[in-house]
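Q: Quick one, structure for this:
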Amino acid sequence: MIDIYTIISTIKKRVSKQDVALCVLLLALFIFSRVVHLTQLPIFTDEAIYIHWAKLAWKEASWRFVSLTDGRQPLQTWATIGLLKIFDDPLFAGRMFGVLSGLFSLVGFFTLITLLFGKRYAYIGTLLYIFNPYFLFYERMALVDALVNGFFIWFLVGGIIIWKYRRLDSALIFGLMAGMALLSKSTIRVFFPLLFLLPFFMYEKKGFKIQAFTYYALMIIVIALSLVIYNIQRLSPYMQFIEQKNATFVLSIPQFLSHPLDPLMHNLRIIPLYALSESALLGPVVGFVGLLLLYKKRPGLVLVLFTSFLIPFLAIACLAMVIFPRYLIYLTVPFFIGLVYLAGQKKIGTFIIAAFLLSTAYMNWTILFSPSKIPFPSIDKGQYIEGYTAGYGVNDMVTKFKKQAEKKDIYVFTEGTFGLLPYAFDIYTAYTPLPIHYEPRWPVKDDDFVYAQELAAKHTVYFVFAERDLFPEHWPITLVKKYPKPFGPHGLYLYKVKPE
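A: The predicted model follows:
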């Protein structure tokens, strides 16, 4: 079992002052890159939902599993509760979940590269990881996908460690981690098949049967423990909604067999496009070359990495009805390992590192300092920058509402009952003494203005619109301000309701 004194003694022997200095420097660089201007990009619809759930679960104990009402596992909600207690700005707190997920991934990546290639490669890999734009952007968002990427990395670490050492304590720790992973997102399920295929790629003539038997016995323990943790969701009556939610995003096997080319052909085209675009192109391409060169020396390792890519890639390509780039982050990790392998070569390593940093410099700069200019594919520009789901103007309106609520009650009608409106406002003002009353509506009808005008006779009443740019002339509203998106015609509109 675990011997803490042995661990401390090993650390003292293997970790020098130079190692400590490098780790501190890289950690500081990571924190700066993830935290600087963290809330500059306006809140995104999904972020508003997840932060709203966390605040509700924090304040109302009966809603600890609130995310299950929408078929979402609760780990992000629970983790964000603690961050909301620490940070006053709910958006900052929500995005710190992404930062901590990134730190979890970074430590896992350092561990993985150390296991595969050694400490020198691990430092190089950590530096490149910090400047990977795909990781950088999503580790600054209040989304669970950065954590899924971290679990993918740790699944590789766990599988390799258990195969290498075959210890019960390692299996128990890995089982606990795998159980937590299952509480993050359903995607985690596609990581498990690799664990059972790994021995076939790590074949050793001497004692293979005994090693494989021990490995699979430990993996059964891992699976059993992870399922025990996963099933704590049965404490909620809403666990059933997970599979219902999955059915809206993923084809069943019979559905796929009835029309196998749809959406397969479409997905085969967009998956590489999204992954390459969000990685600034060069990293995965060079990484693929690195894997080809590594295959000559360590074919088993490359087959493990390729399989870790191929299984989820085929699952997504064949069965996914909806794909966003954030769903694909972990697919680039095997190629990123190939990039690190090349970057660690003494003859060409410096050139590879410099080329990678230069190729990602513009995208990283825009992520940190000018989000509206991030060269995203159109689907992500629509989500985070140009579309109805981007919350430009939310902070200004919240400030206005708070200031007016200090004097008297105000009412805010919103075009939307779930999502950006009203949750982007609610996360700032719910469970505060401010008398701000939200009246969500979907769809907006003429009758809603009858009630709004009745309220306007005694109170200040606003109407906020996010999903339209044209307004009927007979509506009794006056434009206060339009908050335009950086590009395109869309905007967030704040109107004041005229009393009768």
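
Q: can we go C-alpha only for contacts and neighbour counts from here?
A: Fine.

Q: Show me where the protein has its strands.
A: 410-415, 436-441, 460-465, 477-484, 491-497 (DSSP state E).

Q: Thought His437 was touching Ile410, still the case?
A: Yes. Between Ile410 and His437 a contact is recorded at 6.3 Å, counting by C-alpha atoms under 8 Å.

Q: In contact with the closest residue to Thr360 other than its chain neighbours, which residues?
A: The spatially closest residue to Thr360, leaving aside those adjacent along the chain, is Ala280, at 5.8 Å (C-alpha to C-alpha, 6 or more residues apart in numbering). By C-alpha atoms under 8 Å, 6 or more residues apart in numbering, the contact set of Ala280 is 133, 359-360, 363.

Q: Between which two of those is the distance greatest?
A: Pro133 and Ser359 (10.1 Å; C-alpha to C-alpha).

Q: who's more crowded, these two?
A: The neighbour comparison of Pro133 against Ser359 (other C-alpha atoms under 10 Å) goes to Pro133, with 24 against 16.

Q: That one reaches Met363, doesn't it?
A: Yes. Using C-alpha under 8 Å, Pro133 is in contact with Met363, at 6.6 Å.

Q: Second chain to compare with the first, below:
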Amino acid sequence: MRKLFDDHKTDLLVFGGLILAYFLTRLPRLDLIPIFTDEAIYLRWSQIMAYDASLRYLPLVDGKPPLFMWATSIVLKLFPSLDPLLSLRLTSVGGGLFSMAGIIFTSYVFFRNKRISLLAALLYLVVPFTFFYDRFGLADSLLAAFGVWSLGLGALLVQSIRLDVALILGTAIGLGLLTKTPALFFLVTLPLQLLLFNFKTSGWKIRLVKLFLLFLLVVIISQAIFSILRLFPLFHMISQKNLEFIVTPAEFLARPFEFFFNNLKTLLTWEVGYLTAPVALTIAFAFLRGQAVKQNLILAAIFLIHLLYMSTFNKSIFPRFLLTFTPGLLVLAAVGLDQMSTRLRPSLLVLVFVLVLALPVYTDFKLLTDPPTAPIPDGDSKQYINAWPAGYGVKEIRQFLARESSQYPKVTIGTEGTFGLMPYALQLYQKDYPNVEIKDYWPLGETVPAALLEASANHPTYFIIYQRPDVPPNWKLRLVASFQQGRSNDYLRLYQILPED
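A: The predicted structure is shown next:
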């Protein structure tokens, strides 16, 4: 062990430094951005599954594979006193650490260059795309981790033709499928790794046959793991959920490129916006000297295939859909920086590094200090921070309910919405106000629900409105508090329901 440490002391110290830097950038102010609609849903599912194992497939009710929620439920069980939102986001932090390790592994397998691996890890640390999602409670960070490991393991499988690598690769892809179904692309793009196959060695035909058999084994293992979801009778909901985002073959044939150009423009704008323009430009330098052409082509092609597929077939797109294959671009950017390091004078190279990293670091700083003003793509800013799905005010309302709960034997609160931020963001913390009754409603009628009106005559009764800008005209309410959602014109409002005269 001592000899192993001495032989790799520098590598271990660098890796340890990267891990330390990762936690120093991911953990501070982890709850600064309030709980978002999807986070509330995933966290509520995780909370239920943590204490009722019979409901371990609950996310399939909405067509969602459950692995991310399974992992979150474990964190909830291990740290029961921790804020549930932090438990959820710590799951993403873990996925991000797995991604950073994967990008180091993959870049080394592709290029056998430790400097490129280090640069790729540094870019992973500072690029706003990974920085934001590693700190946010969505499954995409974990999916990206399985994606980058599948990429590196696929390359290693082609180079080594080893059974153990195939077993690990099949497991990684299978776990990716249990996270989100776009992991199917990990299988679809696997044949691209054949560019790394050595056709010049003796016996290459036999090796190629072995490789194809191992590819088949990878498919079988990954599908076997995914098939555990078939144990739940709502497995078919996954395909139904996918139809909310993807056009059917009949729809495509009727209007082949209805979404293509707008999707392509939007997706590229989001990708460059999250990478930042300086980092995106360094990708081009990876192709300048004509070295490691096959490796560069694989990394670029995998991203482009995914991009073109989404542009053609997706009728709904979000920036997070791009995250899965972004680590490959970061490896290319690292190759570009490495190319510059061999061609530029040291003083000029320092200037280039400052220019490349300045904007990402600035964006990260804004996300850590003032998220509503952070220069991230509007597709996310207007969804997570600066629009009605954000959760500004939820924490304050929970604190208000806790105070009311300590003063009155019973309190009732109604919410606009039956699935999402409301009522789940309140139900998650029910233990803090056990005598508060939470009732959910959707859509809101012309008059106050009878149950709430009756409750208002006996004890304090409140209602939260956050999706519609107005109040139903016949509702008799008193505004208690209003919370702006970031810099938007949307407000989450808490009202007291006044009893009838």
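
Q: ok, back up a step: output the contacts of Ala280 of the first structure as JSON lines; include the columns distance to Phe336 of the first structure.
A: Listed next are these as JSON lines, based on distance: C-alpha to C-alpha, whole Å:
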{"residue": "Pro133", "distance to Phe336 of the first structure": "12"}
{"residue": "Ser359", "distance to Phe336 of the first structure": "14"}
{"residue": "Thr360", "distance to Phe336 of the first structure": "14"}
{"residue": "Met363", "distance to Phe336 of the first structure": "17"}
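
Q: Ile379 of the first structure contacts Arg326, correct?
A: No. Judged on C-alpha under 8 Å, Ile379 of the first structure makes no contact with Arg326 at a distance of 10.8 Å.

Q: neighbour count winner among those two?
A: Arg326 (21 against 14).

Q: The second structure: which residue goes with that one?
A: Per TM-score structural alignment, the equivalent position to Arg326 of the first structure in the second structure is Arg320.

Q: what's the answer for Leu339 of the first structure, then?
A: Checking with TM-score structural alignment, Leu339 of the first structure has Ala333 as its match.

Q: check contacts around the residue nearest the centre of the second structure.
A: Nearest residue to the geometric centre of the second structure (C-alpha atoms, centre = their mean): Asp140, 2.5 Å. Asp140 of the second structure sits next to 133, 180, 320-321, 323-324 when contact means C-alpha under 8 Å, 6+ apart.

Q: now the first structure: which of those residues match?
A: Here is what carries over to the first structure from the contacts of Asp140 of the second structure, by both residues aligned by TM-score structural alignment, their matches' C-alpha atoms under 8 Å: 133, 320-321, 323.

Q: what does stretch 87-102 of the first structure contact?
A: Contacts for stretch 87-102 of the first structure (C-alpha under 8 Å, 6+ apart): 31, 34-35, 38-39, 43, 47, 50-51, 76, 79-80, 83-84, 86, 135, 138-144, 146-147, 150, 427-428.

Q: Stretch 35-48 of the first structure too?
A: Counting by C-alpha under 8 Å, 6+ apart, 91-92, 94-96, 99, 140-143, 368-369, 371-372, 383-384, 389-394, 419-420, 423-424, 427 sit against stretch 35-48 of the first structure.

Q: again with stretch 394-404 of the second structure
A: 34-35, 411, 425-426, 429, 432-433, 436, 494.

Q: quick one: which two of those residues are the most distant?
A: Maximum distance among the contacts of stretch 394-404 of the second structure (C-alpha to C-alpha): 24.3 Å, for Pro34 and Val411.

Q: More neighbours: which of the two?
A: Val411 (23 against 20).

Q: Quick one: residues contacting the more buried one.
A: Val411 of the second structure neighbours (C-alpha under 8 Å, 6+ apart): 404-405, 435-437, 459-461.

Q: And Trp388 of the second structure, by the same measure?
A: 466-467, 485, 490-492.

Q: and the gap between the equivalent of Leu68 of the first structure over in the second structure and Gly420 of the second structure?
A: Alignment note: Leu68 of the first structure maps to Leu60 in the second structure; criterion TM-score structural alignment. Look at Leu60 of the second structure and Gly420 of the second structure: by C-alpha to C-alpha, to the nearest Å, they are 16 Å apart.

Q: again, but for Leu178 of the second structure
A: With C-alpha to C-alpha as the criterion, Leu178 of the second structure and Gly420 of the second structure are 22 Å apart.

Q: Who has more neighbours out of these two?
A: Set Leu178 of the second structure next to Gly420 and count neighbours by other C-alpha under 10 Å: Leu178 wins out with 22 against 18.

Q: which residue lines up with the more buried one in the first structure?
A: Using TM-score structural alignment, Leu178 of the second structure lines up with Leu183 in the first structure.

Q: One more: Ile302 of the second structure?
A: Matched to the first structure by TM-score structural alignment, Ile302 of the second structure sits across from Ser308.

Q: Provide a list of residues in contact with that match.
A: Ser308 of the first structure touches 191, 194, 334, counting by C-alpha under 8 Å, 6+ apart.

Q: filter those residues to the buried ones?
A: Buried members of those, scored by 16 or more other C-alpha atoms under 10 Å, are 191, 194, 334.

Q: from what I can see Leu305 of the first structure touches Pro334, true?
A: Yes. Contact status for Leu305 of the first structure versus Pro334: in contact at 5.3 Å, counting by C-alpha under 8 Å.

Q: In the second structure, where's the longest helix?
A: helix 84-111 (DSSP state H).

Q: How far does that helix sit from its chain's centre?
A: Averaging C-alpha positions (C-alpha atoms, centre = their mean, to the nearest Å) puts helix 84-111 of the second structure 11 Å from its chain's average.

Q: Just tell me what Lys200 of the second structure corresponds to in the first structure.
A: Lys200 of the second structure maps onto Lys205 in the first structure, by TM-score structural alignment.

Q: Report the separation between that match and Tyr341 of the first structure.
A: 27 Å.

Q: Counting neighbours, go ahead and name the busier of the two.
A: More crowded of Lys205 of the first structure and Tyr341, by other C-alpha under 10 Å: Tyr341, with 23 against 6.
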